[in-house]
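S.K.: Sequence plus predicted model, see below.
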Amino acid sequence: MAPYETEDSQGAGQSALRRKAVRYAVPVAVVGVAAAAIGLVPALADSGDPDLPKVTAQELIEKIAASDTEQLSGTVKIHTDLGLPSLGGAASSFGGGGGGGGKDSSSADPKEKLTELASGTHTLRVAADGQDRQKLSVLDDASEYSVIHNGDDLWAYDSASDEAYHATTDRAAGKDQHKPRGSEAPATPKELTDEILKASGDTTSITVDGTAQVAGRDAYRLQIKPKQSGSTVGAVTVAVDAKTGTPLKFTLTPASGGAAVVDAGFTSVDFGKPAASTFDYKPAKGTKVTEADDLPAQDRQGKVPEEFKGAEGLDGLKVIGEGWTSIAELKLPKEAAGLASGAGTADMPGDAQKFLSSLGDRVKGDFGSGTVYSTRLVNVLVTQDGTVYAGAVTKDALVKAADAG
């Protein structure tokens, strides 16, 4: 169906609407253990273009902001293509001990699973009942991993290893917050949409791009595009439930074309109240239970690889530019600069240095030389002196920022 209109964002009034849209209609905090870059396979979600009353982009943003959906359950099919190999095996080296649940870690720790969902295809079951009860389950062929937020408790259980992880929410610690500690990453279509609208401004074009049917429900397609050149983001398309205003699907396509980098949404969804038993969990006899508060502080935050010891001393982050072409600049510690820039270290064998250099593209400019590491969405330039420039921007934009710096 052809687009209804081509209305861009309009000044302060539109910005106010975006800020209003940032509040979570379904604050599925537990679902935040899934990476921001997750989503639904479109072929499983879409089935025709329903005939719906015309709406403007402003009206559709208002509809998202006014959505009061706090109860739902459904199935999510995740496919993410950042142009990286699967991170499942590597995640353990950064997550605090590995999939086997070492002495000071647990394979059920949500941080262990977060990077696994950042690539490939996964099936999830999600449920929410207001701010205090949410559940997410990652389904594999022979196992299941679940994260359950119920009141003041956050439980995670990995059936493959028969390990459980337990933490308490910030609210239980006396803070007026509803999200469990360590679960801030957005993952539902609603949360992803809020993050995009929050970051939007005069640098963004927002239009209504026809209709779709997602998980058997009629929806409008809200299309969000950068106005700036130099961004690797082509467009973000959000399917918004025509009745409730709840985002059902979130798709991010790269400026370079091809398959979506992120494609997030539901294959089935029910807006009824889930059964209270959905959020009940008690470890079975023999299950190894790890308490978050019993872990050393460094394991709660994630272990730092030996090569990057001293990274806690990173210089303060600086942001260059604005909107879609924002670039983060920071300084690596000396211990990590040589490795990250692809230059290696003085005691590194020549073959190892060549292999390290082959992982990225060598670039030169007024700043000197460095290496650009690329995905389909994010590019990172590490200069020989250990300065890092990163953003959802082109390589040329990074080199330009480094030259200006």
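M.R.: That came in fine, so what should we check first?

S.K.: contacts, neighbours, all on C-alpha from now
M.R.: Fine.

S.K.: show me where this protein has helices.
M.R.: Counting by DSSP state H, the chain has helices at residues 11-21, 42-45, 57-66, 88-95, 110-114, 189-199, 297-301, 334-340, 350-358, 395-404.

S.K.: So for residue 269, which of these sits nearest?
M.R.: helix 42-45 (10.8 Å; Cα to Cα).

S.K.: For the closest residue to residue 179 other than its chain neighbours, list the residues it contacts.
M.R.: Using Cα to Cα, 6 or more residues apart in numbering and skipping the chain neighbours, the partner closest in space to residue 179 is residue 29 (5.2 Å). Under the criterion of Cα atoms under 8 Å, 6 or more residues apart in numbering, the contact list for residue 29 reads 131, 134, 149, 178, 179, 180, 183, 184.

S.K.: And here is the other one:
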Amino acid sequence: MAPNASDDRTPTAPAGEPGPARRRAARYVVPVTVMGVAAATIGLVPAIASSGDPDLPEITAAQLIEKIAKSDVEQLSGTVKVTTDLGLPDLGGLESGLASGALGQGGDGSSADPSAKLTELASGTHTLRVAVDGPDRQKVSVLDGSDEYSLIHNGKDVWGYDSKSDQVFHGTVDEEAGEDGGKHRPPATPKDFAEEALKAVDDTTSVTVDGTAQVAGRDAYKLVVKPRQSGSTVGAISIAVDHETGMPLKFTLTPASGGAAVVDVGFTKVGFDRPAASTFDFTPPEGAEVTEEGDLEKEAERHAGKDSGKDAGRPGKAPESEGGPAGGLDGMKVLGEGWNSVATFDTGGPGLPADGTGSTGSDLDGFLGSLGDRVKGEFGTGTVFSTRLINALITEDGTVYVGAVTKDALVKAAEGAK
């Protein structure tokens, strides 16, 4: 393996080093995105070849970040293997029902709706087949034995097809939203994850090049990003960067507590030829049930109206016009800096009492309360819900504090906010 220079410096690099590259990487708009993975909770099992590490030219961390920023790959196809280990409790299928309710579907939505279907990627191991041809055409298929779920973006149209239920979802991209495609923006490739991580690079961050590897049959450098601060649940982020194209091929996030990776996403097979145009063609199969996006939105509004009527009689439940959930999220604030940042907002309603009984004494509220740890502080009382990466504190008055920080750091941040 060739010697690869480590660069443990932060963005204020000395003269001669491309320090601004990190800032450019943080602003860089990725032209290549793939539909089908949910919010930073997907992963890939290791795909490092056993034949030895490739011998590549020496490169600094600043130069490697600049290489990522300059990557202009717009066509690709390949296979991604996804594994997630957030350490979530087994809710016996309850999480699917909660996700459906949170989406306002009341359990009546289409199984092909991507906003609901892709929550299944939040745990376990999955195989995805992906294809990309610029910002207007992407396809991802989630393979599950003989069953398959496909999400296709082709021009204005977005199609979701669940072969198991023979249901189809159809939506459209808001052209005024630009390349992001509005709410239908495909969430992520390893490159998207990498650039989100690089936004955190500042004086609180260590960045080094840790040798080379082979990923999906391609030679790559390994960029390692670590918090300098104590209190973060992030141990390290490793990004395998393709030597030839500069495109991240693999992204791995390991927790400070050790053990298996929490998030590890990348390719097991990848090629950069333009996929055939027919790859992105879709016609609903004969007899399939087709649900239009507008129909789902109307159904969500109908259920939201019912829920609003129920909440009106609850003690302490503020009407939306007086600062309900939407208003509370709009008022979100960030406490602290760097890797120890904590987001806080007011839900506009009662929280989860620390006695675990729930605001209405319901079995569900009591069950949820039992999953967390009860805490007290300057903020009053509350419950901390923990995963291997994210901790969230819900106080009795309905204030939420959430961040990739330890339980102690989260409670300290909440106390400092009062």
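M.R.: Yes, it's here. All of these numbers come straight from a predicted model, not from anything done at the bench.

S.K.: any chance of the helices of the first structure in CSV, plus distance to residue 232 of the first structure?
M.R.: Listed next are the helices of the first structure as CSV, based on distance: least, Cα to Cα, whole Å:
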stretch, distance to residue 232 of the first structure
helix 11-21, 22
helix 42-45, 21
helix 57-66, 23
helix 88-95, 25
helix 110-114, 23
helix 189-199, 15
helix 297-301, 30
helix 334-340, 22
helix 350-358, 22
helix 395-404, 10
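
S.K.: Which one, of those helices, ends up nearest to residue 214 of the first structure?
M.R.: helix 42-45 (5.0 Å).

S.K.: thinking again about what came up before, can you lay out the helices of the first structure as a markdown table showing mean neighbour count?
M.R.: Below are those laid out as a markdown table (neighbours: other Cα atoms under 10 Å):
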| stretch | mean neighbour count |
| --- | --- |
| helix 11-21 | 16 |
| helix 42-45 | 16 |
| helix 57-66 | 20 |
| helix 88-95 | 18 |
| helix 110-114 | 23 |
| helix 189-199 | 22 |
| helix 297-301 | 15 |
| helix 334-340 | 20 |
| helix 350-358 | 14 |
| helix 395-404 | 18 |
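
S.K.: for the ones you listed, which one sits closest to residue 310 of the first structure?
M.R.: Closest among those, once you apply Cα to Cα, is helix 334-340, at 6.9 Å.

S.K.: just to revisit the earlier point, and which of the contacts of residue 29 of the first structure is nearest to residue 192 of the first structure?
M.R.: Closest to residue 192 of the first structure, out of all of those and judged by Cα to Cα, is residue 184, at 11.6 Å.

S.K.: And the contacts of residue 29 of the first structure, which is closest to residue 299 of the first structure?
M.R.: residue 183 (15.4 Å).

S.K.: burial measure for that closest one, as a count.
M.R.: 21 (other Cα atoms under 10 Å).

S.K.: Likewise for residue 145 of the second structure?
M.R.: Neighbour count of residue 145 of the second structure, defined by other Cα under 10 Å: 7.

S.K.: Show me what it aligns to in the first structure.
M.R.: Aligning on TM-score structural alignment places residue 145 of the second structure opposite residue 141 in the first structure.

S.K.: How many residues are close by the aligned residue in the second structure for residue 376 of the first structure?
M.R.: Under the alignment (TM-score structural alignment), residue 376 of the first structure pairs with residue 388 in the second structure. By other Cα under 10 Å, 22 other residues sit near residue 388 of the second structure.

S.K.: quick one: contacts for the closest residue in space to residue 339 of the first structure that isn't next to it in sequence?
M.R.: Excluding the flanking residues, the one nearest residue 339 of the first structure by Cα to Cα, 6+ apart is residue 345, at 6.6 Å. Contacts for residue 345 of the first structure (Cα under 8 Å, 6+ apart) come out as 338, 339, 353.

S.K.: now for the first one: what does it line up with in the second structure?
M.R.: Right, residue 338 of the first structure. Checking TM-score structural alignment: residue 338 of the first structure goes with residue 352.

S.K.: any idea how far residue 87 of the second structure is from that match?
M.R.: In this view, residue 352 of the second structure and residue 87 of the second structure are 22 Å apart by Cα to Cα, to the nearest Å.

S.K.: next one: residue 362 of the second structure
M.R.: Taking Cα to Cα, one finds residue 362 of the second structure at 26 Å from residue 87 of the second structure.

S.K.: In the second structure, what range does stretch 49-66 of the first structure match?
M.R.: Taking TM-score structural alignment, stretch 49-66 of the first structure hits residues 53-70 over in the second structure.

S.K.: So what does residue 154 of the first structure match up with in the second structure?
M.R.: Match for residue 154 of the first structure (TM-score structural alignment): residue 158.

S.K.: So that match sits against residue 171, correct?
M.R.: Yes. The pair residue 158 of the second structure / residue 171 is scored as a contact, 5.0 Å apart, by Cα atoms under 8 Å.

S.K.: which of the two has more neighbours?
M.R.: Neighbour totals were compared for residue 158 of the second structure and residue 171, and residue 158 leads with 24 against 17 (other Cα under 10 Å).

S.K.: need the contact list for that one.
M.R.: Contacts of residue 158 of the second structure by Cα under 8 Å, 6+ apart are 151, 152, 169, 170, 171, 172, 173, 184.

S.K.: Kindly report the same for residue 180 of the first structure.
M.R.: Counting by Cα under 8 Å, 6+ apart, residue 180 of the first structure makes contact with 29, 30, 149, 154, 167, 168, 169, 170.
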